[in-house]
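Student: Mind looking at a prediction? Sequence and model below.
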Amino acid sequence: MKNAKIAYSLFFFNVIYLISLLGYPVVLMLCVFTFDAPTSHDYVSNYITVYIMASYPVAVLLSLSCWIFYHARKFKWALIISNLLLFWIAAFILVGIASSLFSF
């Protein structure tokens, strides 16, 4: 191994992200209920939330590309790419906070 500590952390993050994909179909099916109320189609925040949830597997696949940087000995970039999924989670949380504060 080139850097055992980095390799173990990359493996740990990737396993957790792949395990989280097991519940993804259920969550995606429940996103339909975001538009359950009669006026829910008027709010942009509902659409943003559904698009973020629908693009979740893209983030997981992008985070798996961290091994390309690891093998090129760019360990800092490998860690950044492996934690790319946290931007999706942060965006989801920020949209939830913003929609509770403002009606958009």
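Tutor: All right, it came through fine.

Student: only C-alpha atoms for contact and neighbour calcs from this point on.
Tutor: OK.

Student: In the chain, what residue spans correspond to strands?
Tutor: In the chain, no strands are defined using DSSP state E.

Student: which residue lies farthest from the center of it?
Tutor: Relative to the C-alpha centroid of the chain, counting by C-alpha atoms, centre = their mean, P38 is the outermost residue, at 28.7 Å.

Student: Got another one to weigh against that:
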Amino acid sequence: MKNPTAFAILLTLNILYGLTLFLYPIMLYMSVFLFDAPSSYRYWGTYAIAFTIMSYPLWPILSLLCWVFYHRGSYKWAYMIANLALVWLLVLILMFIIV
């Protein structure tokens, strides 16, 4: 093991993001209700939020690339790549604030 602290942090983050994928089908099902109002199809924000929610599995999968940087020894990049799912969360919060 090259860096035990980095290994523990990256493993914890990846397990946490992996566990959130179990809740994703429920979140995806609930996103259908964004289009409940009769005029909701007219607003671009509704579609933006729906597509943001649909794109969630991409971020935990991309965060698995942190192990490539870990094995290369660039731990700062590994931490940044591991936290890609948090960028998705920030985008979702901004979508709800803007719309």
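Tutor: Good, I have the coordinates. Quick caveat, the model's predicted, so the values are computed rather than measured.

Student: still on that earlier bit, compute the distance between the residue farthest from the centre of the first structure and W77 of the first structure, please.
Tutor: Distance, P38 of the first structure to W77 of the first structure, by C-alpha to C-alpha, to the nearest Å: 45 Å.

Student: could you pull out the helices for the first structure?
Tutor: Under the criterion DSSP state H, helices of the first structure are mapped to 4-20, 24-30, 44-54, 56-64, 66-71, 75-82, 85-101.

Student: Quick one: those as CSV, columns for mean neighbour count too.
Tutor: Output for these, formatted as CSV (neighbours: other C-alpha atoms under 10 Å):
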stretch, mean neighbour count
helix 4-20, 14
helix 24-30, 12
helix 44-54, 16
helix 56-64, 18
helix 66-71, 18
helix 75-82, 19
helix 85-101, 14
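
Student: Would you quantify the distance from the nearest residue to S63 of the second structure once chain neighbours are set aside to G45 of the second structure?
Tutor: In this structure, S63 of the second structure finds its nearest non-sequential neighbour in A82, 4.5 Å apart by C-alpha to C-alpha, 6 or more residues apart in numbering. Look at A82 of the second structure and G45 of the second structure: by C-alpha to C-alpha, they are 28 Å apart.

Student: Noted, bye for now.
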